[in-house]
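Trainee: predicted structure and sequence below. I'll ask about it afterward.
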Amino acid sequence: MKKTILRGSALWMRPLAEQDIAPILKYASAPEIAANTFVPQPYPPKAAQEFVRKVSKEWQSGQAYTFAIIEAQSGCFAGVMGIHPVPEHKRAEVGYWIGLPFWGRGLATQALRLVIQFGFEELGLNRIAAGHFADNPASGRVMQKAGMRCEGARRAYHYHRDSFKDSVWYAILREEYGTDGTR
């Protein structure tokens, strides 16, 4: 697939590149990011480089599409969002994180809307899902604002930082896409 660029009013998204290594290292090292993701903590210096290399290969093979989120106003790297399709079932899962300086600006919601659009319109998916740790309800609000519906909780679903965590799952179907003005 070509190097897709997604554009919104407050941000634009492009495939991750080597220029993103330094900001990934900076933002992913924050304990608040590690608390809500599977990003290693402490974040090893080579981890960002390995991550960019891995997701670039996944993009080339069509295994997954991981985008850098760039704030339009500043031109600064703000976070990461990836969509991981399962083509034989026409579905995908989305994962993301936003750097702390960019929290509360609506970037995650806008980025998720763009990735949902990409999934339905470019990848031909029928279902897109995302989950969050139950103790991170802000991420659930992002999913709701992007048009996803809560499908329920999975108890002790993830083993994270030496304990089991519940996770809450949301999804949107192609037939629901755009019906609430999120298109």
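Mentor: Nice, thanks for sending it over. Residues are numbered from 1 along each chain as shown.
Trainee: going by C-alpha atoms from here, please, whenever you check contacts or count neighbours.
Mentor: Fine.
Trainee: any buried residues in the lengthiest helix in the chain, and which?
Mentor: With DSSP state H applied, the helix covering the greatest number of residues in the chain is identified as helix 45-61. Neighbour counts over helix 45-61 (16 or more other Cα atoms under 10 Å) mark 47-49, 52, 55-56, 59 as buried.
Trainee: strands of this structure, residue ranges please.
Mentor: For the chain, strands defined by DSSP state E occupy the ranges 6-7, 11-15, 65-71, 77-86, 91-98, 127-133, 149-160, 163-173.
Trainee: what's in contact with stretch 120-130?
Mentor: For stretch 120-130, the external contacting residues (Cα atoms under 8 Å, 6 or more residues apart in numbering) are 85, 87, 90-95, 116, 119, 143, 148, 169-175.
Trainee: contacts only, for Ile172.
Mentor: By Cα under 8 Å, 6+ apart, Ile172 lies in contact with 127-129, 147-149.
Trainee: mind putting these in CSV, distance to Ile33 and neighbour count included?
Mentor: Formatted as CSV, the contacts of Ile172 follow (distance: Cα to Cα, whole Å; neighbours: other Cα atoms under 10 Å):
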residue, distance to Ile33, neighbour count
Arg127, 27, 22
Ile128, 23, 23
Ala129, 20, 22
Gly147, 24, 25
Met148, 22, 26
Arg149, 24, 17
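Trainee: ok, structure two:
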Amino acid sequence: MPFALHGPTLSLRIPTEDDAEELLRLASDPEVTRWFSWGPYTDVAQPRRFLAGLPEERLLGFKLDLLAVHHEHGPAGITGLYEFSVRDRRCVCGTWFGRDFWGTGANRESKALLQHLAFELLGMQRFGSYSNPVNERSTKALLGVGLRHEGILRGYHRHGDDFLDVNIFGLLREQWERSPLRAEFAGAITVDGSPPPTFVADQ
């Protein structure tokens, strides 16, 4: 059975090449990709290249990107985990959603699913993330799902010809275990299949 996580209104699954057109539609908006080193998409060949590279990234344990699919409205964006250290049991999350899904609660639910994946299924000890200090929306969203602001990394992110500062956030297992977000979605998350074994820490 293909690996997927399901919440009340949102599911996360492995993307396939058939998702290219939807990703083009979602990420052709410059505001969606404003803070990233890529985009906006202008041609379907661009998401196709992204999708074609995902199997090798999963095989090598580099990155576990998942397609967020709203149960009523369809594909919403990409969310996932990267910067894995299985030895140190840590990873970082990253997410983008199409503009129609901003402010709908989809990001909050996706973070609950990702935290369940990281801590419950992969055996992680630390769940991290980044934001641009100027991007107040992203910063507030990360604080709102339980992550703590731990400082600023100077000149950390290359964006075109610029090197930008980033906020760094973290959530430890013991904090997640008593977090309001985990309690909010307790019993509402189901899982199909198993995550790729490359990302699973030895228990």
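Mentor: Perfect, I can see it now. Every value quoted in this text rests on a predicted model; they were computed, and no experiment measured them.
Trainee: mind checking the TM-score on these two?
Mentor: The TM-score (TM-score structural alignment, normalised by the length of the first structure) is 0.90; 181 aligned residues with a Cα RMSD of 1.7 Å.
Trainee: returning to that earlier point: if any of the contacts of stretch 120-130 of the first structure are buried, put those into a ChimeraX selection.
Mentor: Of the contacts of stretch 120-130 of the first structure, the buried ones go into a single ChimeraX selection, burial set by 16+ other Cα under 10 Å:
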select :85,91,92,93,94,95,116,119,143,148,169,170,171,172,173,174
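Trainee: can you redo the contacts of Ile172 of the first structure as TSV with distance to Glu18 of the first structure?
Mentor: Listed next are the contacts of Ile172 of the first structure as TSV, based on distance: Cα to Cα, whole Å:
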residue	distance to Glu18 of the first structure
Arg127	31
Ile128	28
Ala129	28
Gly147	32
Met148	32
Arg149	35
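Trainee: between the residues you listed, which sits nearest His160 of the first structure?
Mentor: Closest approach to His160 of the first structure among those (Cα to Cα): Ala129, at 20.1 Å.
Trainee: gap between the closest one and Pro40 of the first structure?
Mentor: Applying Cα to Cα, to the nearest Å, the value for Ala129 of the first structure to Pro40 of the first structure is 23 Å.
Trainee: next: Ser167 of the first structure.
Mentor: In terms of Cα to Cα, Ser167 of the first structure sits 19 Å off from Pro40 of the first structure.
Trainee: higher neighbour count, the two?
Mentor: Ser167 (19 against 15; other Cα atoms under 10 Å).
Trainee: tell me which residues touch that one, please.
Mentor: So, once contact is read as Cα under 8 Å, 6+ apart, Ser167 of the first structure ends up touching 131-134, 153-158.
Trainee: now it: how far from Tyr43 of the first structure?
Mentor: Relative to Tyr43 of the first structure, and taking Cα to Cα, Ser167 of the first structure is found at 23 Å.
Trainee: now do Gln144 of the first structure
Mentor: 30 Å.
Trainee: pull the number of nearby residues for the closest residue to Tyr82 of the second structure other than its chain neighbours.
Mentor: Nearest residue to Tyr82 of the second structure, sequence neighbours excluded (Cα to Cα, 6 or more residues apart in numbering): Lys63, at 4.4 Å. When neighbours are defined as other Cα under 10 Å, Lys63 of the second structure has 22 of them.
Trainee: before we move on, what about His84 of the first structure?
Mentor: For His84 of the first structure, the count of nearby residues is 20 (other Cα under 10 Å).
Trainee: one more: Tyr130 of the second structure?
Mentor: Neighbours around Tyr130 of the second structure, by other Cα under 10 Å: 21.
Trainee: try Leu164 of the second structure
Mentor: A count of nearby residues for Leu164 of the second structure, using other Cα under 10 Å, gives 15.
Trainee: which residue in the first structure aligns with it?
Mentor: Taking TM-score structural alignment, Leu164 of the second structure has Lys165 as its aligned residue in the first structure.
Trainee: that match and Tyr157 touch, don't they?
Mentor: Yes - at 6.1 Å, Lys165 of the first structure counts as touching Tyr157 under the criterion of Cα atoms under 8 Å.
Trainee: and Tyr130 of the second structure, what does it touch?
Mentor: Applying Cα under 8 Å, 6+ apart to Tyr130 of the second structure gives the contacts 94, 166-169.
Trainee: can you redo those as JSON lines with distance to Pro30 of the second structure?
Mentor: Below are the contacts of Tyr130 of the second structure laid out as JSON lines (distance: Cα to Cα, whole Å):
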{"residue": "Gly94", "distance to Pro30 of the second structure": "18"}
{"residue": "Val166", "distance to Pro30 of the second structure": "20"}
{"residue": "Asn167", "distance to Pro30 of the second structure": "22"}
{"residue": "Ile168", "distance to Pro30 of the second structure": "24"}
{"residue": "Phe169", "distance to Pro30 of the second structure": "25"}
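Trainee: would you confirm that Gly146 of the second structure contacts Glu177?
Mentor: No - taking Cα under 8 Å as the definition, Gly146 of the second structure is not a contact partner of Glu177, at 10.9 Å.
Trainee: so how far is Ile33 of the first structure from Phe133 of the first structure?
Mentor: Taking Cα to Cα as the criterion, Phe133 of the first structure is separated from Ile33 of the first structure by 12 Å.
Trainee: for these two, indicate the residue with more neighbours.
Mentor: For Phe133 of the first structure and Ile33, the more surrounded residue by other Cα under 10 Å is Phe133, and the numbers stand at 23 against 18.
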